[in-house]
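Asker: Predicted structure and sequence below. I'll ask about it afterward.
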Amino acid sequence: MQDTQIPIADSPQVFCIQKNAKISDIGVLGQNIKWYENISSTISISESTSLENGITYYATQTISNCESDRIPVTINIQEATTGDCIHFVEELPFPKFFTPNGDGFNDLWTIDSAYLAPNSRIKIYDRYGKLIKELAPNTSWNGTYLGNLEPASDYWFSATRFNGTEFRGHFSLKR
């Protein structure tokens, strides 16, 4: 019987709580991967099994009917407000005001694209509901409309969140 190499996987692996990650979400390289709850279990677990924080799962690969030894993969489930998971939270962080006066502070208004759905646009409206500006990802607004300075006022915007929901809010332009 051949010595079958163990599959390749990083450990620990981190998932956001909002993802509701399953065994099938664990990153592993290999053929005919099987997952086990512990080092000695003889019954594999389903790929649809939900991951649990702090639990170590064990993967094998089978090549030519020979199953490898097990590689442990520990799972860390992060809360919604930590690290890379923050873009899943319900609130959308955005500047509440900006002052486009050229002093280098708060001169532009934008939302970090990490919080937005891929290729989504931010639409900015004046207080009468007129579309003033549409921002592509990683762009910002300088407080002008058709080359003219917009007045100090409140402005509204809509943006599509990373999770696909629409978010509406408002901010102030101060001169």
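Answerer: Ah, there it is.
Asker: From here on, just use CA atoms for contacts and neighbour counts.
Answerer: Noted.
Asker: and the nearest residue to Thr56 once chain neighbours are set aside, how far is that from Ala59?
Answerer: Of all residues not flanking Thr56 in the chain, Thr74 sits nearest, at 4.0 Å (CA to CA, 6 or more residues apart in numbering). Using CA to CA, to the nearest Å, Thr74 is found at 11 Å from Ala59.
Asker: same question, Ile122
Answerer: Counting by CA to CA - Ile122 and Ala59 are separated by 43 Å.
Asker: Looking at the two, which one has more neighbours?
Answerer: Taking neighbours as other CA atoms under 10 Å, Ile122 and Ala59 compare with Ala59 leading, 26 against 22.
Asker: ok, that one touching Glu67?
Answerer: No: assessed by CA atoms under 8 Å, Ala59 is found out of contact with Glu67, at 10.2 Å.
Asker: Check which helix or strand the nearest residue to Pro72 once chain neighbours are set aside maps to.
Answerer: Spatial nearest neighbour of Pro72, excluding adjacent residues (CA to CA, 6+ apart): Tyr58 at 4.5 Å. Element membership of Tyr58, judged by DSSP states H and E, is strand 56-60.
Asker: another structure for you, compare them:
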Amino acid sequence: MTGTTVDSQIDELSELDVVSVVEEVWATFLGADAFMPLIPLAPGTPAPADPCWDAAITVAGAWQGIIMISLEAGLAHHVTEAMLGLEPGGEHSTEDVVDAVGELVNVIGGNIKGLVPGPSKLSLPMVARAPIRVSSLVELVRLPLAWGEHQLALVVGVPAGGDSVEVGT
């Protein structure tokens, strides 16, 4: 990371800022369903267990980082229904879930990008029905959350000692 340190990036992005972004985007995506609040879980709570949907988006520019979200499968389907106006409990194509979860991480990532130094660009979202792995990541913020009976986790991180984030499944 040219010109900045991880410590200075931590100062630029607070957990409270990230929580505000996630809550605002969540309310927008879920509409009336958003009245059931996102509940923070204890630090150290593991990410949702399989089966889950993971999505990631990178930020490149004056600030280098990644935003990742992991949703239990049932929650990913609920987000898909709300976003696409589908019948609750109905069948969803894989493409519909990929689109909805990808758009969720894209909007959260775009809002977080607005909180860090620019100029910078967002990548296209990567969505997988498997854990997304990131090499050499320093987590700035980890938010384990519950929404009703479902769990999700959001991570904002920066590369450890490098200029880019390597992402894969």
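Answerer: Arrived safely, thanks for sending. Every value quoted in this text rests on a predicted model; they were computed, and no experiment measured them.
Asker: so what number do they get for TM-score?
Answerer: The TM-score (TM-score structural alignment, normalised by the length of structure 2) is 0.24; 65 aligned residues with a CA RMSD of 4.7 Å.
Asker: Just give me the neighbour total for the residue nearest to Thr56 of structure 1.
Answerer: Applying other CA under 10 Å, we find 18 residues neighbouring Thr74 of structure 1.
Asker: Phe15 is in contact with that one, correct?
Answerer: No: the pair Thr74 of structure 1 and Phe15 does not pass the contact test of CA under 8 Å, sitting 11.0 Å apart.
Asker: Now do the helices in structure 2.
Answerer: 6-12, 15-30, 73-84, 94-113 (DSSP state H).
Asker: Columns distance to Ile57 of structure 2 on top of the ones you listed, output as TSV?
Answerer: Output for these, formatted as TSV (distance: least, CA to CA, whole Å):
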stretch	distance to Ile57 of structure 2
helix 6-12	18
helix 15-30	15
helix 73-84	17
helix 94-113	7
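Asker: so which of those helices comes closest to Ala56 of structure 2?
Answerer: helix 94-113 (6.4 Å; CA to CA).
Asker: Outside of that closest one itself, list whatever touches it.
Answerer: 18, 21-22, 25, 29, 53-59, 67-69, 76-77, 79-80, 83-84, 120, 122, 124-128 (CA atoms under 8 Å, 6 or more residues apart in numbering).
Asker: buried set for that helix?
Answerer: Neighbour-count burial for helix 94-113 of structure 2, counted by 16 or more other CA atoms under 10 Å, picks out 96-113.
Asker: Equivalent analysis for stretch 140-149 of structure 2, please.
Answerer: For stretch 140-149 of structure 2, by 16+ other CA under 10 Å, it's Leu140, Val141, Arg142, Leu143, Pro144, Leu145, Ala146.
Asker: Which ones among those residues lie within strands?
Answerer: The strands, defined by DSSP state E, take in Leu140, Val141, Arg142, Leu143, Pro144, Leu145, Ala146 from these.
Asker: The host helix or strand of Phe15 of structure 1 - contacts with which helices or strands?
Answerer: Assigned by DSSP H and E, Phe15 of structure 1 belongs to strand 13-16. With contacts taken as 3 or more CA pairs under 8 Å, 6 or more residues apart in numbering; DSSP states H and E, strand 13-16 of structure 1 sits against strand 71-78.
Asker: ok and the strand it packs on relative to strand 56-60, angle-wise?
Answerer: 140 degrees (axes from the mean of the first three to the mean of the last three CA atoms, to 10 degrees).
Asker: list the buried ones in strand 71-78 of structure 1?
Answerer: Those would be Ile71, Pro72, Val73, Thr74, Ile75, Asn76, Ile77, Gln78, for strand 71-78 of structure 1 by 16+ other CA under 10 Å.
Asker: quick one on the thing from earlier: quick check: which helices or strands does the strand holding Tyr58 of structure 1 pack against?
Answerer: With 3+ CA pairs under 8 Å, 6+ apart as the test, strand 56-60 of structure 1 has strand 34-36, strand 71-78 packed against it.
Asker: C-terminal to that strand, what's the next element?
Answerer: Counting by DSSP H and E, what follows strand 56-60 of structure 1 is strand 62-63.
Asker: for that next one, packing partners?
Answerer: When contacts are defined as 3+ CA pairs under 8 Å, 6+ apart, strand 62-63 of structure 1 packs onto no helix or strand at all.
Asker: thinking again about what came up before, could you redo the buried residues of stretch 140-149 of structure 2 as TSV and give each row distance to Ala153 of structure 2?
Answerer: Formatted as TSV, these follow (distance: CA to CA, whole Å):
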residue	distance to Ala153 of structure 2
Leu140	13
Val141	10
Arg142	7
Leu143	5
Pro144	4
Leu145	6
Ala146	8
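Asker: out of the residues you listed, who's nearest Gln9 of structure 2?
Answerer: Leu140 (8.1 Å).
Asker: how near is the closest one to Asp96 of structure 2?
Answerer: Counting by CA to CA, the gap from Leu140 of structure 2 to Asp96 of structure 2 is 30 Å.
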